[in-house]
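[1] What follows is a predicted protein model with its sequence.
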Amino acid sequence: MKKRSRILAFLMVLVLMGSFGFDTHSATIFKDIGGLQEREAIGYLHNKGYVNGVGNGMFAPYATITTAQAIQLMVNFMELNLNDVRFVKAPLATDYFEKAINSAWYKEAFIITGVKNPVFPSDINPNQPMTTEAFVYYLIQTLELQYDLPMIKVLPQSITDNQAINPNYSGAIQRALYYGIIALDQQGNIHPNRLITRARAAQLVKNVMDYRDARERSIENTLKFEATLENTSRDDGYGMQFRMTNVSNKAVLLTYSSGQKYDYKVYDPNGKMVYQWSKDKFFTMALVDQIVKSGAYITFDEVWTYVDDEGMKVPEGVYKIVFETMFNYEDAFMTLSDTIYVDYSK
């Protein structure tokens, strides 16, 4: 009897391991997710073929996931593959992850991740249970890499259990809050060290997909705005005016999520960023709405005094300035930018 129990337990582990695979696309309704707030996300991902059940109509929403399962899930929902890659020799999972087993169920996902989504360190333990903070970190890294998101500086939100967060993960967690991927509980906690469950992982992935869809809509919306950056006369440095014009045929409502409405960065002749206007500045967290009528525009005037982030005068040369404005429009986050080059000589 004990032997049979061990066999059943072993089979259940194998089912859980592979249950983020592609091998089902049916509209199965799982018996054990009724009443869960993640139910809609689980059903959506299941119908897409990104997650599976564990058998007998069950999903096991409270089971925790391992690093290997998290990697498989990210490969699935990003629909990563190696169709456009040609190898000199057949790749192995251990070519990218030293602790992987080349015959394991996750081998293909590990190879794909090593080639297409290199956000995981090579020394990860595939069987290590994943914490909430680690899952959020790798999820945000994956989102930002796959969609080439611009690096943004956000005003950190207050997190009650912030001291429990791994400092290496804190930046990604703040960006996840900013993107709306995660939310704090009623006490302001994130519970970073709590092992993430299958249900919670499914919900966060669905949130990422919602953000991705909103961003794609925002890219379409950029056609409604025109951004220009021009030099203006200033005695104290290089003056510039950024203008954003509403070129659509209707008035639009823009929402700024903080006191920071714009930013600009300066790059030296070698492409290295030497100055960022927003560095060391603090902005109030407040929603500000602004209506821009058709044909109207918003302008931002700034000056660069030819210094770097340390306050030192930069050497002579041609510098690139990228000016951008960030806002929400029709429930989508948008960034508009333009570039100008400065030939600086003392």
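    Nice, thanks for sending it over.
[2] Please count neighbours and contacts with C-alpha atoms only from this point.
    Noted.
[3] Give me the helices and strands touching the longest helix along the chain, please.
    Among the elements of type helix in the chain, defined by DSSP state H, the one spanning the most residues is helix 198-221. Other helices and strands packing on helix 198-221, by 3 or more C-alpha pairs under 8 Å, 6 or more residues apart in numbering; DSSP states H and E, are helix 39-48, helix 132-146, strand 332-344.
[4] quick one: contacts for A164?
    For A164, the contacting residues are 192-193, taking C-alpha atoms under 8 Å, 6 or more residues apart in numbering as the criterion.
[5] thinking again about what came up before, save the helices and strands packed on helix 198-221 as TSV, and put in mean neighbour count too.
    TSV is the format used below for the helices and strands packed on helix 198-221 (neighbours: other C-alpha atoms under 10 Å):
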stretch	mean neighbour count
helix 39-48	20
helix 132-146	20
strand 332-344	16
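[6] want to compare, so here's the second one:
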Amino acid sequence: MRKKPLIVIALTMLLVFSLSQSVWAFSDTKNNPNESKIEALQKKGIIGGEKDGKFNPNGKLTYAAGISMIVKGLGLNIDNIRFIKAPKVTDHFKNLKDDAWYSNAVIIAQYNGLDIPVDVKAEDEMTREQFAHHLFKAILTKGDFAFTKQYVVLNDEKSVNAEYMDSIQKLLILKIASLDAKQNFNPKTAITRGESAAWLYDAIEFVQNTPPVTDPTPAVDYKLTTEKVNADITKVTITAQLPHPGYGLHITSISFEGDQAVIHVEVGKPDPDKIYPQVVTEKSVSTYIDAKLKPILSAPGQSVDGSTGFPIEEGGSASGSTGFPISG
């Protein structure tokens, strides 16, 4: 008689487990070519369904959903930036909402350089070329990776936004993205939710399984200038003379010490698969700080202890090699 309750409990637990397994999986991804990758992302909490337990894999991906899944999937954050006041999504994107479910992800994407169009709307459909570009930009935040020297021919190359071509090429080389049977990429076609999940899954796998390459940072001359936006905001621009156009310039973080805003920058490595003209090139990158703060430049090879990286005056500039203020 005592064994009966144990049997009932065991059967109940088995039933609950079975139900939880069926509830966990989306009800409309069965037989979808990307089913296993969608399920894997769901189990990690990276993607969610729309309603009624459905993922809608063939539905069009919105910008809000696309940016959110990239940020979450690749673990992007802005933990290395200290803000005087909380950033708002409307500081950069007037068509978005500050209190929306996607706003935090968009802010993180903006400060990680995902290159989101300033006029974007949350419900805009994200095209294949746009998702490819934002996804590859997110990959680059995880380190410098080596790519094989090849160029994938697209029959519809003329339809591709030239600014997105490099990102598309890299995803094709990595076999994260693919062409159709006619060797078309279909750049202006809205990407489906299922395909975007598959690309994201493969991008995560690439980052996790591929060690970044290391390359010494070249000696660089930096210059810092300011521009008054209004009574509360100052625009700070860092300019550097780089060995050739393949190098980039990035603001990695902003820290605050008293009334000083210490702006940390680094040089982005050139694409090893490309050949660049050996011409010294000027690159610039900008950020915005509270007008009450004094901007300080912190770059490789520099310190901010008072010997270099001096604050600059309003409307002036400072050399990255000495950091002495220049008035006017």
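    Great, that's in hand. Here the structure is a predicted model, which is why all the values come from computation and not from measurement.
[7] If you count neighbours, what's buried in the longest helix of the first structure?
    The neighbour-count check on helix 198-221 of the first structure (16 or more other C-alpha atoms under 10 Å) flags 198-209, 211-212, 214-215, 217-219 as buried.
[8] cool, and stretch 177-185 of the second structure?
    When neighbours are counted by 16+ other C-alpha under 10 Å, the buried residues of stretch 177-185 of the second structure are found to be 177-178, 185.
[9] Can you pick out the ones from the residues you listed that are in strands?
    Restricting those to those inside strands, with DSSP state E as the criterion, leaves an empty set.
[10] and the longest helix of the first structure with helix 39-48, angle?
    80 degrees (axes from the mean of the first three to the mean of the last three C-alpha atoms, to 10 degrees).
[11] Now do the following helix or strand past helix 198-221 of the first structure: which range of the second structure does it align onto?
    Proceeding N to C from helix 198-221 of the first structure, the next assigned helix or strand is strand 225-232, under DSSP states H and E. Correspondence between strand 225-232 of the first structure and the second structure is not established for any residue, with TM-score structural alignment as the criterion.
[12] Which secondary structure elements does strand 225-232 of the first structure sit against?
    With 3+ C-alpha pairs under 8 Å, 6+ apart as the test, strand 225-232 of the first structure has strand 238-246, strand 332-344 packed against it.
[13] okay, those in JSON lines with distance to Y275 of the first structure next?
    Compiled in JSON lines, those are given as follows (distance: least, C-alpha to C-alpha, whole Å):
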{"stretch": "strand 238-246", "distance to Y275 of the first structure": "13"}
{"stretch": "strand 332-344", "distance to Y275 of the first structure": "14"}
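[14] Compare these and give me the one nearest A60 of the first structure.
    Within these, the stretch nearest A60 of the first structure is strand 332-344; the backing value is 33.3 Å (C-alpha to C-alpha).
[15] equivalent range in the second structure for the closest one?
    Under the criterion TM-score structural alignment, strand 332-344 of the first structure matches nothing in the second structure.
[16] can you check stretch 44-59 of the first structure too?
    Mapped onto the second structure using TM-score structural alignment, stretch 44-59 of the first structure covers residues 40-55.
[17] what's the distance between the residue mapped onto L139 of the first structure from the second structure and P218 of the second structure?
    Matched to the second structure by TM-score structural alignment, L139 of the first structure sits across from L135. Distance from L135 of the second structure to P218 of the second structure, counting by C-alpha to C-alpha, to the nearest Å: 28 Å.
[18] repeat for L174 of the second structure
    Distance, L174 of the second structure to P218 of the second structure, using C-alpha to C-alpha: 28 Å.
[19] Comparing the two, which residue is more hemmed in?
    Each of L174 of the second structure and P218 has its neighbours counted (other C-alpha atoms under 10 Å); L174 has more, 15 against 12.
[20] Grab the nearest non-local neighbour of the equivalent of that one over in the first structure.
    Taking TM-score structural alignment for the superposition, L174 of the second structure sits opposite Y179 in the first structure. Taking C-alpha to C-alpha, 6 or more residues apart in numbering as the measure, Y179 of the first structure lies nearest to Y211, with 7.2 Å between them; neighbours along the chain are not counted.
[21] any idea how far L73 of the first structure is from the one you found?
    When C-alpha to C-alpha is the yardstick, Y211 of the first structure and L73 of the first structure sit 17 Å from each other.
[22] so what corresponds to the residue nearest to Y179 of the first structure in the second structure?
    Y211 of the first structure maps onto F206 of the second structure when the alignment is built from TM-score structural alignment.
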